[in-house]
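*Asks:* output the structure for:
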Amino acid sequence: MMSNPLVFGLLILITVGLNTLAQTLMKLGVGTHPLNIYLLGGVCSYGLSTIFYVLVLAKLNLSVAYPIVIGLTIVVTTISGAFILREKVLISQWLGVGLLLSGIAAIAFAKNAENFK
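*Replies:* The predicted structure is shown next:
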C-alpha cells in the first residue's frame, strides 16, 4: 500500500485536510459553550489526523514529513481562514504562503531526487 506514491500522497493530503478541519472547527467553536460540537469535532479531527500522520511517518523521515505536513497545513488553513471564516488575509501573508510553498517544493523535490540516485 505505502509503496504507491498516489496512496502516499493521499495520506499526506488527508492528514493536512484533517489538521485544517480541526483548526477551522476550533475557531468556529471559540467563544461559545466550552463543550460544543465545533470544539469536539476539532478534537476528533486532530485525533484522526494523528493516525494518518503516523502512517506518513512510517514512510518518510521526520525531517521531510514534518515540514511538508505542517507547511501545507499552514497554507490550507490560511485559505480556509480567508474563504470559509471570511478573515482578512494581508498581501504580506499571501507572500508568506508563497514562500512556504516554495520551501515545501524544495523539500519534496530534494527527497524525490534522492530516490532516483
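
*Asks:* from here on, contacts and neighbour counts on C-alpha atoms
*Replies:* Noted.

*Asks:* ok, residues contacting the helix or strand hosting residue 17?
*Replies:* Using DSSP states H and E, residue 17 sits within helix 5-29. The contact list for helix 5-29, computed with CA atoms under 8 Å, 6 or more residues apart in numbering, reads 1-2, 36-39, 41-46, 48-50, 52-53, 55-56, 69-70, 72-74, 76-77, 80-81, 85.

*Asks:* just those residues: which are in helices?
*Replies:* Those of these mapping onto helices are 37-39, 41-46, 48-50, 52-53, 55-56, 69-70, 72-74, 76-77, 80-81, per DSSP state H.

*Asks:* okay, how far is it across stretch 28-48, tip to tip?
*Replies:* Terminal residues of stretch 28-48 lie 19 Å apart, using CA to CA, to the nearest Å.

*Asks:* distance of residue 102 from residue 49?
*Replies:* Distance from residue 102 to residue 49, by CA to CA: 24 Å.

*Asks:* please provide the structure for the following sequence as well, for comparison with the first:
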Amino acid sequence: MYRAAGWWRPKDTPALLRRIVRGSRRFLVVFEGGRAVGMGRALGDGANDAYIQDVFVDEALRGRGIGAQIVRRLVRRLKADGAGWIGLIAAEGTRPFYEKLGFRRMKGCDPMLLQGSG
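*Replies:* Purely as a prediction, here's the structure:
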C-alpha cells in the first residue's frame, strides 16, 4: 500500500515497514477479496494526544466509503485508548473528506516539516 500511495522509496525495506507498523499506536488495513485495498495508522502517546496519518485507499475503489471507515475505526479505537486530542494533516484536496468526518482546520497553526527530513 505504501508503494501504491507513492510513499515507498527504492531504498526502503520490509524491515522498515515492520518498524512502521510496530511503532504505530494503531495500524489498520482493509481487505477486499483477499487483497489490501486501504490502510491507515495513528501515532500517539497512549494517554491524550494522537495523530492519524497514512490514510490511503486504492484509487479504483475511492468513493465507496473505505477511507471513511478507516478513519472512523481509528478514531473510535483512539478514543477508547483515552485520546482526548486527535489531529491530522490533510493532504492537498482531502480537507473536505476529513471535514465530513468531523475534523476542522486548526486556526493559528501551520503544519511544518524539518528541512531535509522528508
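
*Asks:* drop the TM-score for these two in here.
*Replies:* Put the two chains on top of each other and the TM-score (TM-score structural alignment, normalised by the length of the first structure) is 0.35; 63 aligned residues with a CA RMSD of 4.0 Å.

*Asks:* give me the more crowded residue out of residue 102 and residue 49 of the first structure.
*Replies:* Counted by other CA atoms under 10 Å, residue 102 of the first structure and residue 49 do not tie: residue 49 has more neighbours, with 23 against 12.

*Asks:* distance of the more buried one from residue 7 of the first structure?
*Replies:* Plainly put, residue 49 of the first structure is 16 Å away from residue 7 of the first structure if you go by CA to CA.

*Asks:* ok, now residue 69 of the first structure?
*Replies:* Distance check for residue 69 of the first structure against residue 7 of the first structure: by CA to CA, it reads 15 Å.

*Asks:* which stretches of the second structure form strands?
*Replies:* According to DSSP state E, the second structure carries its strands in the segments 26-32, 35-44, 49-57, 85-88.

*Asks:* can you name every helix or strand that the longest one contacts?
*Replies:* The contact analysis (3 or more CA pairs under 8 Å, 6 or more residues apart in numbering; DSSP states H and E) places strand 35-44 of the second structure against strand 26-32, strand 49-57, helix 66-80.

*Asks:* and for residue 39 of the first structure, the neighbour number?
*Replies:* Residues within reach of residue 39 of the first structure, counting by other CA under 10 Å, total 22.

*Asks:* separation between it and residue 111 of the first structure?
*Replies:* 36 Å.

*Asks:* next, the angle from the helix holding residue 17 of the first structure to helix 37-57.
*Replies:* Interaxial angle of helix 5-29 of the first structure relative to helix 37-57 (axes from the mean of the first three to the mean of the last three CA atoms, to 10 degrees): 160 degrees.

*Asks:* neighbour count for residue 69 and residue 7 of the first structure, which is higher?
*Replies:* Using other CA under 10 Å as the criterion, residue 69 of the first structure and residue 7 rank with residue 69 on top: 20 against 12.

*Asks:* picking up where we left off before, please identify the deepest-packed of the helices and strands packed on strand 35-44 of the second structure.
*Replies:* Among these, strand 49-57 has the highest mean neighbour count (mean count of other CA atoms under 10 Å), at a mean of 21.
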